[in-house]
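Chemist: have a look; sequence and predicted model below, questions after that.
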Amino acid sequence: MHKSHGFAAPGYEGVLDLFESFLAEDPEYSAQVSAYRNGQKVVDLTGGPHITAGTITGVYSVSKGVAALVISLLVQEGLLDLDRTVAHYWPEFGVHGKDGLLVREALSHQAGLLGVEGGFALDEFHTPQAAARLADARPAWRPGSCFGYHAITIGILMEELCRRVSGTSLQSIYDLRIRSVYGVDFFLGLPEELEPRYRNVLYDTDPRQPWLDPLSLDGLNSNAPVSSIMELPNRQEVRAAGMSAAGGVGTAQGLARLYAAVTTGVDGGAPLLTPETISLMSQEQVWGLDRSSGLDNAFAVVFMKPHPSRNFGSHRAFGHEGANAALAFADPSYGLGFGYVPRRAEDGRTPGRAHRLASAVRCSAAAAS
């Protein structure tokens, strides 16, 4: 049996016990979990044979929540208005019935732009060409009429809006104004000198299976003509570019510190975002049947929101999950920043570990109040 390394503060022993129960039931289980409460680290645990506290690995769509913190900063500073149309900032976007689509609608998966014919090349994601192709695309449904998870294209939308209003890249703003300022061990664009810390996400099955019809909504959504979403962070060119939809890499401690830094502040410092900005960005925009997945889902502006099938926090919580079951979020109700990163992608045989750990952290925080 593998034992955990790290610590759980007094009152958080239940989190440690739960994490070690996961290690006991599966000898291959390898993960990191971390939490901050009111700006102070209260949990930082690592366990299993395939990971250390310093291991950096992929977290897939958890990257979207990180990128959304940059969007939140642009909104806070008045550069981006959620109630303006996307075409106001990006005139070329306003074709094929997309001229009335609001920024808040586009960034809550209502655009109907799941992908483009033929998919995006891996070296195309961050280029003006990708944005131009998306701007010229015809939506799969009337924009604003329903919602469906935009697994790849919401990253292109965020990045192009950021370029239009700030004149620089989303990744640069994240690195200069958030990551480096708060000492966050999470990257949208992994520097070459840190590559030795990276370890590939492990899979139990071939990530390209089952086959997806590249012309289906699901195929467009997952960029199936080019690659499997599950392969993305394991591609050096993807994590080096810091693709904001699915290319972020880092540690659970880095993610927990990040969400704490922007909401409560860390180590006695002031938070990056104001309560007003947090309330605006984390307000639920859509809930119900997701047109892309066919499952129930709920979104704020980019951020995932808790609901009965994704019960990771209080009604005020906001964050994002990843395809490998990684999870990171802030929960203002409890003053929490939380991060969970497994080394092996988790599937239906091991559901809910991240949510169970998040619940244990919340229980401990509530008891300490």
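Modeler: It's in.

Chemist: when you work out contacts or count neighbours from here on, use the C-alpha atoms and nothing else.
Modeler: Will do.

Chemist: the helices in the stretch 101-250 of the chain, which residues?
Modeler: Taking DSSP state H, counting those that start in this stretch as the test, the helices found in the stretch 101-250 of the chain are 103-106, 128-135, 153-166, 170-173, 180-182, 217-221, 236-241.

Chemist: to L79, which of those lies closest?
Modeler: The closest of the helices of the stretch 101-250 of the chain to L79 is helix 153-166. By Cα to Cα, the value is 6.0 Å.

Chemist: so which elements touch the closest one?
Modeler: helix 62-76, helix 86-89, helix 128-135, helix 170-173 (3 or more Cα pairs under 8 Å, 6 or more residues apart in numbering; DSSP states H and E).

Chemist: got another, please set it beside the one above:
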Amino acid sequence: MSDQIRIEGTCNPDFAAVRRAFEDNFEHRGEIGSSVCVYKDGEKVVDLWGGYVDRQKQLPWDKDTIVIMNSVSKSMSALCVHMLIDRGVIGFDEPVANYWPEFAQAGKEAVLVRHVLSHTDGVIFSDAAPAGSWFDWNAHVKALEVQEPAWQPGTGGAYNSVNIGFLLGELVRRTTGKSIGKFWREEVTRPLGVDYQIGLQPDEKARVSDMHENPKNGFFQIAGDPTTPLSRAFRSGPKGYFQNIRELREIEMPSFGGHGNARAIARVYAMLAGDGEIDGVRLLSAEAVERASQLVWDNDCIMTRRRLRMGYGFMHNEPETAPMGSNPKAFGHTGTGGAFAWCDRDRNMSFAYCTNLQREGPGIGPRGASVSVAAGGGPAPSWL
């Protein structure tokens, strides 16, 4: 390794390939700062971090550095709703309007909870939302109440880039009286002891690395094209590059505003790999994990312009864009910044990676893909 690159942490010899791929990202793929973590059979076998938080490579990425992990938070928001379904607070096959009566407008009375979880509800736009309303919860929710679905709910699927966090978060708020960030902090962070939050406290903000812009990021290229459905979904957001703005750190944005590191998310997914339990802490029943792990649709997505295999809040293994090892039943989630996490229940294994340099391309990109393939085996993308 170059003297300029710092790699710290631990790696079980059985997973030496992960360390090699992690180092290779810094040597050959332009990595700035990142972390990777792997659990096997409930034990942490890889916990590596390295590089720097700044492009000038003056400030080291430390053990407790956190970064925005973007849409990984969609799966964490789904986990919150699965916990409430497991407790009988929310019905998996019940209409959303049973808990949120104002939602039953403009053809949405038949939208079920499972439709929202699986990105099949059709509520992918928020045309009535004022500019900048991502950070005004009530204004954006009111816009969703009057939004007409883009298709008959339950008959098709497309990535719900912005709205799913509001939809799931409002279900949590309506049924528990708590915001989704507060529910997460109390019901997941504390029991599992993980360093991941949706809405940061001042001491947590002090440990955040900026997310560095990458002109090769395909997702933001699509969002920046005014002719695309993804651009329409982004209309109510802030102008310009928003990944490091104060609001995204302080205000709960459960679609893509969660901040943490690989160690935290790998532990959450290790709980899922262990059928809802890790280290004696159970968050879900085995039956709930089985329900959550089902594949719902597999198709080219109009929003992301790539193939997606989508389940109930989780993406499923797709070797060309989201390689999750050798098991086609593995499930997890990508983040447009480059974060990537998944679990394989058959092997009781979980993986997570995060970076402060946005990924390349519309899929997970070569840095996330390389460490994921090293951890889980299976076919590498043809372009890697």
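Modeler: Right, received. Where do you want to start? Computed from a predicted model, the values in this text were never measured in an experiment.

Chemist: one step back: can I get the helices and strands packed on helix 153-166 of structure 1 in a markdown table with distance to S228 of structure 1?
Modeler: Below are those laid out as a markdown table (distance: least, Cα to Cα, whole Å):
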| stretch | distance to S228 of structure 1 |
| --- | --- |
| helix 62-76 | 17 |
| helix 86-89 | 29 |
| helix 128-135 | 18 |
| helix 170-173 | 23 |
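
Chemist: deepest in the core, which of the helices of the stretch 101-250 of structure 1 is it.
Modeler: The highest mean neighbour count among those belongs to helix 103-106 (a mean of 24), with neighbours defined as mean count of other Cα atoms under 10 Å.

Chemist: onto which residues of structure 2 does that one map?
Modeler: Using TM-score structural alignment, helix 103-106 of structure 1 corresponds to residues 113-116 of structure 2.

Chemist: contacts for that stretch?
Modeler: Stretch 113-116 of structure 2 has contacts (Cα atoms under 8 Å, 6 or more residues apart in numbering) with 91-96, 121, 153-154, 164, 167-168, 312.

Chemist: mean deviation of it from structure 1?
Modeler: Compared with structure 1 after the fit, stretch 113-116 of structure 2 shows a mean deviation of 1.4 Å (mean Cα distance after the TM-score superposition for structure 1).

Chemist: which part of structure 1 matches stretch 287-295 of structure 2?
Modeler: Against structure 1, stretch 287-295 of structure 2 falls on residues 276-284 (TM-score structural alignment).

Chemist: how about the helices of the stretch 101-250 of structure 1 in JSON lines, adding distance to G94 of structure 1?
Modeler: Formatted as JSON lines, these follow (distance: least, Cα to Cα, whole Å):
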{"stretch": "helix 103-106", "distance to G94 of structure 1": "12"}
{"stretch": "helix 128-135", "distance to G94 of structure 1": "8"}
{"stretch": "helix 153-166", "distance to G94 of structure 1": "13"}
{"stretch": "helix 170-173", "distance to G94 of structure 1": "22"}
{"stretch": "helix 180-182", "distance to G94 of structure 1": "36"}
{"stretch": "helix 217-221", "distance to G94 of structure 1": "21"}
{"stretch": "helix 236-241", "distance to G94 of structure 1": "28"}
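
Chemist: what's the closest of the ones you listed to R197 of structure 1?
Modeler: helix 236-241 (12.6 Å).

Chemist: would you check the span in structure 2 matched by that closest one?
Modeler: Aligned using TM-score structural alignment, helix 236-241 of structure 1 spans residues 246-251 in structure 2.

Chemist: hmm, who's touching the matching stretch?
Modeler: Outside stretch 246-251 of structure 2, the residues touching it (Cα under 8 Å, 6+ apart) are 135, 198-201, 205, 242, 257-259.

Chemist: list the contacts of the equivalent of E321 of structure 1 over in structure 2.
Modeler: In structure 2, the residue matched to E321 of structure 1 (TM-score structural alignment) is T334. By Cα under 8 Å, 6+ apart, the contact set of T334 of structure 2 is 71-72, 315, 322, 340-341, 364.

Chemist: shared with structure 1, which of those residues?
Modeler: Among the contacts of T334 of structure 2, the contacts conserved in structure 1 (both residues aligned by TM-score structural alignment, their matches' Cα atoms under 8 Å) are 71-72, 315, 340-341.

Chemist: ok, these vs E43 of structure 2, which is closest?
Modeler: Using Cα to Cα, the kept ones among the contacts of T334 of structure 2 come closest to E43 of structure 2 at A341, 16.4 Å.

Chemist: confirm that closest one sits in a strand?
Modeler: Yes. Applying DSSP: H, G, I helix; E, B strand; the rest coil, one finds A341 of structure 2 inside a strand.

Chemist: next up, the contacts around the residue nearest to it when sequence neighbours are not counted.
Modeler: With sequence-adjacent residues excluded and distances taken as Cα to Cα, 6 or more residues apart in numbering, A341 of structure 2 is closest to A352, at 4.1 Å. Contact analysis of A352 of structure 2 by Cα under 8 Å, 6+ apart lists 36-38, 262-263, 265-266, 339-342.

Chemist: so which strand or helix has A352 of structure 2?
Modeler: Here A352 of structure 2 is covered by strand 349-355, with elements defined by DSSP states H and E.

Chemist: and that strand, how far from structure 1 on average?
Modeler: So strand 349-355 of structure 2 averages 1.2 Å relative to structure 1 (mean Cα distance after the TM-score superposition for structure 1).

Chemist: circling back to that earlier point, quick one: closest of the helices of the stretch 101-250 of structure 1 to S314 of structure 1.
Modeler: Between these, helix 103-106 lies closest to S314 of structure 1; by Cα to Cα that is 22.2 Å.

Chemist: against I173 of structure 1, how distant is the closest residue to Y89 of structure 1 other than its chain neighbours?
Modeler: Taking Cα to Cα, 6+ apart, and ignoring the residues beside it in sequence, Y89 of structure 1 has R164 as its nearest neighbour in space, at 6.3 Å. Here R164 of structure 1 is placed at a distance of 13 Å from I173 of structure 1 (Cα to Cα, to the nearest Å).

Chemist: ok, now V75 of structure 1?
Modeler: Taking Cα to Cα, one finds V75 of structure 1 at 13 Å from I173 of structure 1.
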